[in-house]
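*Asks:* the sequence isn't on hand, but the structure is:
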């Protein structure tokens, strides 16, 4: 199966999700967007993404809660997650990594850096 990887973008900033959809689409990824934590959890089951780009500060469920539920689920425990957030405090970074985030980028970020980090995570994942 050589279908392009599906990436779930979970962020409540429409301009950012549009930018990521464009950049990921240009790299051959399929994208699915969620604008809050509840929608992100629903889209996980609908789209079964190969990776997730997850904001920490979202309505309904924050990124920590989405990540916690993913890691507690046998189905999504190994799905690569990149936290992409404005929260740069040590407790935020360490907390996300302890919960099982695979990577952590602080906004504002370099879109190309995100593409490289995502590509590395997906290359290391055996599908």
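*Replies:* Now that the structure is in, tell me what you want to look at. Note that the coordinates shown come from a computational prediction; the quantities given were computed from them, not determined experimentally.
*Asks:* from here on, contacts and neighbour counts on C-alpha atoms
*Replies:* Noted.
*Asks:* in the helix or strand harbouring residue 22, what counts as buried?
*Replies:* Applying DSSP states H and E as the criterion places residue 22 in helix 14-26. Burial within helix 14-26, assessed by neighbour count using 16 or more other C-alpha atoms under 10 Å, is assigned to 17, 20, 21, 23, 24.
*Asks:* do stretch 106-122 as well
*Replies:* Of the residues in stretch 106-122, those buried (16+ other C-alpha under 10 Å) are 114, 117, 118, 121, 122.
*Asks:* for stretch 74-82, same thing?
*Replies:* 76, 78, 79, 80, 81, 82.
*Asks:* thought the first one was touching residue 70?
*Replies:* The reference is to residue 76. Yes - the pair residue 76 / residue 70 is scored as a contact, 5.1 Å apart, by C-alpha atoms under 8 Å.
*Asks:* try this one side by side with the last:
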């Protein structure tokens, strides 16, 4: 299931790609509390196509998905100019050192294990895509009433 998201250019949108609806529901709530907008896809292939058009601020990617896993997503992303520069944080139950290294070697900007420790996820996202709640104010749009 996916849903259309209404965003403006100042929104920080996190695309969540995971085939487990329970995980995505919980992570979406947490992302909202951090000030991010989110969109969820339960298929890596569909998410890749949507990312090319939507240009999210960051992608949270599960490795273990049927048909089109996270490693395939990372590998193909390197060849696609439209999404090559979108940071990806792997969100996976897989804690195997070789798989973590492989994901980083394929361009992942970070790796957070499940079950999700939300403080760790928030810290990783803050370094990659700072929360909109903590951005500096744009003083160029101040208006004075006369």
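*Replies:* Nice, thanks for sending it over. For clarity, every value in this text was computed on a predicted model and none was experimentally measured.
*Asks:* in contact with the residue nearest to the spatial centre of structure 2, which residues?
*Replies:* For structure 2, the residue nearest the mean C-alpha position is residue 59 (2.4 Å; C-alpha atoms, centre = their mean). With contact set as C-alpha atoms under 8 Å, 6 or more residues apart in numbering, residue 59 of structure 2 has these partners: 14, 15, 16, 17, 86, 87, 88, 89.
*Asks:* quick one: what's aligned to the last one in structure 1?
*Replies:* In other words, residue 89 of structure 2. Aligned by TM-score structural alignment, residue 89 of structure 2 pairs with residue 82 of structure 1.
*Asks:* residue ranges of the strands in structure 1, please?
*Replies:* Remark: strands assigned in structure 1 by DSSP state E are 6-10, 30-34, 51-54, 81-85, 103-106.
*Asks:* would you mind finding the match for residue 3 of structure 1 in structure 2?
*Replies:* Per TM-score structural alignment, residue 3 of structure 1 is aligned with residue 10.
*Asks:* which residues sit in contact with residue 109 of structure 2?
*Replies:* Residue 109 of structure 2 neighbours (C-alpha under 8 Å, 6+ apart): 87, 88, 89, 90, 128.
*Asks:* thought the first one was touching residue 108?
*Replies:* Read that as residue 87 of structure 2. Yes - between residue 87 of structure 2 and residue 108 there is a contact at 6.9 Å, judged by C-alpha under 8 Å.
*Asks:* contact partners for the residue nearest to residue 124 of structure 2 when sequence neighbours are not counted?
*Replies:* If the residues on either side of it in the chain are set aside, residue 124 of structure 2 comes closest to residue 110, at 6.9 Å by C-alpha to C-alpha, 6 or more residues apart in numbering. By C-alpha under 8 Å, 6+ apart, residue 110 of structure 2 lies in contact with 88, 89, 90, 104, 124.
*Asks:* redo the residues you listed as TSV? Include distance to residue 66 of structure 2.
*Replies:* Below are those laid out as TSV (distance: C-alpha to C-alpha, whole Å):
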residue	distance to residue 66 of structure 2
88	19
89	19
90	16
104	21
124	26
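*Asks:* for those, work out which two are farthest apart.
*Replies:* Using C-alpha to C-alpha, the two most remote members of those are 104 and 124, lying 13.9 Å apart.
*Asks:* for residue 56 of structure 1, state which of the buried residues of stretch 74-82 of structure 1 is nearest.
*Replies:* Among the buried residues of stretch 74-82 of structure 1, and counting by C-alpha to C-alpha, the member closest to residue 56 of structure 1 is residue 82, at 10.4 Å.
*Asks:* all good on my end, thank you.
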